[in-house]
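S.K.: Whatever this is, show me its structure:
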Amino acid sequence: MTGAELFRALHRPRPQGDPLVLPGPWDAASARACVAAGFEALATPSAGVAASLGYEDGATPADEMFAAVARIARAVDVPVSADVEGGYGLAPEELVERLLEAGAVGCNIEDSGEGGVLKDPHEHAEYLARVRSAAAGRLFVNARIDTFVHGDGDPEQAMARAASYVAAGADCVYPILAPAGLLPLLRSAIQGPLNMLARLDGEGPSPAELGELGATRVTFGPGLQRRAAAVLREIAAALR
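M.R.: Just a heads-up that it's a prediction; the model follows:
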């Protein structure tokens, strides 16, 4: 079984209340720590990687992002999915090639561009279809839907985008920052795996609770990196 096949198998079927939980490492050391804790797969967060490289979220050069993903993938023996933001302006075929070269078995691709402007859903669906075609089953494509972070938060729009992306071949959809209360509605309308974001500050539902509401998998964005940075600041301050 290839890495992509193993990663895909981890998503289906998932018992209700038992979502696939994917921590977000930002470098090789954090990736190894997550695997040592028993996680079966990892999902890099672009914002967390950006912070570790000294960039603002969304400002990491593509070459540096792919190099960071490659270091993480080389450091562990579990599947690694990479957050590649909006695709860095790369043609789908080149994006797939670079992901595979980095050792990734999956990717997040968001449907907003520079300045948080939502992309035309039909054009973005065509882009996703080309990614899926070029990958030929070698990548698990998670289509991020940004209507709750950059749009007007209309669940109908989110569900319409999800339907377009699933029809284009996306393996999973990710309505980032969707309110947990909308999850049952989203779940009823979305075919296939559904990714939800969990918080690490004790606010909002736990991963298990998100699973009960219909999430197939749960990620944390840059939450782990930001929490680790906060702990390091406390330690550093104590040393003074």
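
S.K.: Please count neighbours and contacts with C-alpha atoms only from this point.
M.R.: Fine.

S.K.: so Val21 sits right up against Gly221, yeah?
M.R.: No. The pair Val21 and Gly221 does not pass the contact test of Cα atoms under 8 Å, sitting 11.8 Å apart.

S.K.: count of neighbours near Val80?
M.R.: By the criterion of other Cα atoms under 10 Å, Val80 has 30 neighbours.

S.K.: for it, what are its contacts?
M.R.: Ala41, Leu42, Ala43, Thr44, Ile72, Ala73, Gly103, Ala104, Val105, Gly106 (Cα atoms under 8 Å, 6 or more residues apart in numbering).

S.K.: Which of those fall within strands?
M.R.: Leu42, Ala43, Gly106 (DSSP state E).

S.K.: Which of these ranks first by neighbour count?
M.R.: Within the ones in strands among the contacts of Val80, Gly106 tops the neighbour count with 29 neighbours, counted by other Cα under 10 Å.

S.K.: dump the residue contacts of that residue.
M.R.: Gly106 neighbours (Cα under 8 Å, 6+ apart): Ala4, Phe7, Val80, Ser81, Ala82, Arg138, Leu139, Phe140, Val141, Asn142.

S.K.: can you redo those residues as CSV with secondary structure?
M.R.: Formatted as CSV, those follow (DSSP: H, G, I helix; E, B strand; the rest coil):
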residue, secondary structure
Ala4, helix
Phe7, helix
Val80, strand
Ser81, strand
Ala82, strand
Arg138, coil
Leu139, coil
Phe140, strand
Val141, strand
Asn142, strand
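
S.K.: Can you show me the helices along this protein?
M.R.: Counting by DSSP state H, the segments of the chain that form helices are 3-11, 28-36, 46-53, 62-75, 92-102, 121-135, 155-167, 183-189, 207-213, 223-239.

S.K.: CSV for those helices, including mean neighbour count and distance to Asn195?
M.R.: As requested, those are exported to CSV (neighbours: other Cα atoms under 10 Å; distance: least, Cα to Cα, whole Å):
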stretch, mean neighbour count, distance to Asn195
helix 3-11, 18, 10
helix 28-36, 17, 19
helix 46-53, 21, 16
helix 62-75, 19, 20
helix 92-102, 18, 20
helix 121-135, 19, 17
helix 155-167, 20, 12
helix 183-189, 16, 10
helix 207-213, 21, 10
helix 223-239, 13, 16
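
S.K.: and Ala198, which of the ones you listed is closest to it?
M.R.: Among those, the nearest to Ala198 by Cα to Cα is helix 207-213 (6.3 Å).

S.K.: Which other helices and strands does the closest one contact?
M.R.: Contacts defined by 3 or more Cα pairs under 8 Å, 6 or more residues apart in numbering; DSSP states H and E place helix 207-213 against strand 217-219.

S.K.: Before we compare anything, build this one as well:
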Amino acid sequence: MMLTTADKRAAFRKLHEAGCFIIPNPFDVGSAKALQHLGFKALASTSAGFAWTMGQPDNRVTVDDVCNHLTAICAAVDIPVNADFEDGFAHEPDKVAVNVASAVKSGVAGLSIEDFTGDNARPLFDRALAVERIKAARQAIDADKSGVLLTGRCEAFLRGIKDLNLVIDRLTAYAEAGADCLYAPGISTKEEISAVVKAVHPRPVNLLVGAAGPSLADAGSLGVRRISVGGALARMAWAGVMKAAKEMAEQGTFTEFANGYPGGELNKMFK
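M.R.: Just a heads-up that it's a prediction; the model follows:
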């Protein structure tokens, strides 16, 4: 029996109450189904991973593309899905609210709003505007009592601003503005992670882990509630495609296909 959207949203909130869980990032319906098959309790979309399936760089797809993608993934799996909703696909708070309302209709259990402007020269929205954008997202989520979990993201570390005090100031402000979960992609040391967890307590913290980083157990011991991997799984998939394709293009040989995942196993999994 498929769970209702309300069931998924309630389950997602419960996951944030104790312990630490991995929320891996599928990039299409097939990868979402595979991750559910492996026993993960929730999933998160990846803006980069999805953009690459569309032949676009990250942060270059439309809000309609993303909402259609989210609708398809939410309908395909029986576990909660969190949306990487980038900057809300607008700068102005009222437009962010309109787009968040559209995302809520896709069936997501959660979504994140980041403070990256899209301009590397001035990467972060002014603090006051960034806070208003979180408030607008909160109001849009609460308008129909959807129960969607809102994550506030500070992009400072990812954009080269390694100022932990700035990050903590913003995350605490986002929490006050209505964010249920806080996220600062790019923090990595025990000291940074612990400081963020302590600053926003008791609200849960999401940690981004890529090629290196703490294990699930170690992150949990630091007080992290949730670990996501961003575009890492998508990059792994592309690594296999590009390695085999380059071999064909450059050498005219096909040996890399021996490393492919068995088609019979995939058919069995998707049956």
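
S.K.: ok, back up a step: how about the helices of structure 1 in TSV, adding distance to Glu114 of structure 1?
M.R.: Shown next, in TSV, are those (distance: least, Cα to Cα, whole Å):
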stretch	distance to Glu114 of structure 1
helix 3-11	30
helix 28-36	29
helix 46-53	15
helix 62-75	15
helix 92-102	18
helix 121-135	14
helix 155-167	19
helix 183-189	26
helix 207-213	30
helix 223-239	22
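
S.K.: what's the closest of those helices to Gly115 of structure 1?
M.R.: Comparing these against Gly115 of structure 1 with Cα to Cα, the closest turns out to be helix 46-53 (15.3 Å).

S.K.: Would you mind getting the angle between that closest one and helix 62-75?
M.R.: Computed by axes from the mean of the first three to the mean of the last three Cα atoms, to 10 degrees, the angle separating helix 46-53 of structure 1 from helix 62-75 equals 90 degrees.

S.K.: center of structure 1 - which residue?
M.R.: Asn108 (4.6 Å; Cα atoms, centre = their mean).

S.K.: Counterpart of that one over in structure 2?
M.R.: Counting by TM-score structural alignment, Asn108 of structure 1 corresponds to Ser112 in structure 2.

S.K.: can you check Leu42 of structure 1 too?
M.R.: Match for Leu42 of structure 1 (TM-score structural alignment): Leu43.

S.K.: Can you name the residues that contact that match?
M.R.: The contact partners of Leu43 of structure 2, taken as Cα under 8 Å, 6+ apart, are Ile23, Pro24, Asn25, Pro26, Ala32, Leu35, Ile79, Pro80, Val81, Asn82.

S.K.: May I ask you to confirm that the last one is in contact with Ser45?
M.R.: Okay, so that is Asn82 of structure 2. Yes. The pair Asn82 of structure 2 / Ser45 is scored as a contact, 6.3 Å apart, by Cα under 8 Å.

S.K.: Stretch 164-181 of structure 1: which residues count as buried?
M.R.: 164-166, 168-178, 180 (16 or more other Cα atoms under 10 Å).

S.K.: Closest to Ala208 of structure 1 out of these?
M.R.: Once Cα to Cα is applied, the member of those that ends up nearest Ala208 of structure 1 is Ala180, at 12.3 Å.

S.K.: show me what contacts the closest one?
M.R.: Gly204, Pro205, Leu210, Leu213.

S.K.: of those, closest to Arg227 of structure 1?
M.R.: Once Cα to Cα is applied, the member of the contacts of Ala180 of structure 1 that ends up nearest Arg227 of structure 1 is Gly204, at 16.4 Å.

S.K.: Redo the contacts of Gly106 of structure 1 as TSV? Include distance to Ala160 of structure 1.
M.R.: Below are those laid out as TSV (distance: Cα to Cα, whole Å):
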residue	distance to Ala160 of structure 1
Ala4	27
Phe7	26
Val80	28
Ser81	25
Ala82	25
Arg138	26
Leu139	24
Phe140	21
Val141	18
Asn142	16
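
S.K.: Just the residues contacting stretch 245-256 of structure 2, thanks.
M.R.: Residues contacting stretch 245-256 of structure 2 (Cα under 8 Å, 6+ apart): Lys243, Ala244.

S.K.: hmm, try it at 7 Å
M.R.: Ala244 (Cα atoms under 7 Å, 6 or more residues apart in numbering).

S.K.: distance between that stretch and the chain's centre?
M.R.: 34 Å (Cα atoms, centre = their mean, to the nearest Å).

S.K.: What of stretch 62-81 of structure 1?
M.R.: With Cα atoms, centre = their mean as the basis, the mean position of stretch 62-81 of structure 1 lies at 14 Å from the chain mean.

S.K.: try stretch 132-144 of structure 2
M.R.: Counting by Cα atoms, centre = their mean, stretch 132-144 of structure 2 comes out at 18 Å from the chain centroid.

S.K.: follow-up on the earlier one: between which two of the contacts of Leu43 of structure 2 is the distance greatest?
M.R.: Leu35 and Asn82 (13.9 Å).

S.K.: Val148 of structure 2 and Arg9 touch, don't they?
M.R.: Yes. Using Cα atoms under 7 Å, Val148 of structure 2 makes contact with Arg9 at a distance of 6.3 Å.

S.K.: Overlap of the contact sets of the two?
M.R.: Joint contacts of Val148 of structure 2 and Arg9 (Cα under 7 Å, 6+ apart) are Ala109.

S.K.: What is the neighbour count of the residue lying closest to Leu20 of structure 1 once chain neighbours are set aside?
M.R.: In this structure, Leu20 of structure 1 finds its nearest non-sequential neighbour in Arg217, 4.3 Å apart by Cα to Cα, 6 or more residues apart in numbering. As a burial measure, Arg217 of structure 1 scores 24 neighbours (other Cα under 10 Å).
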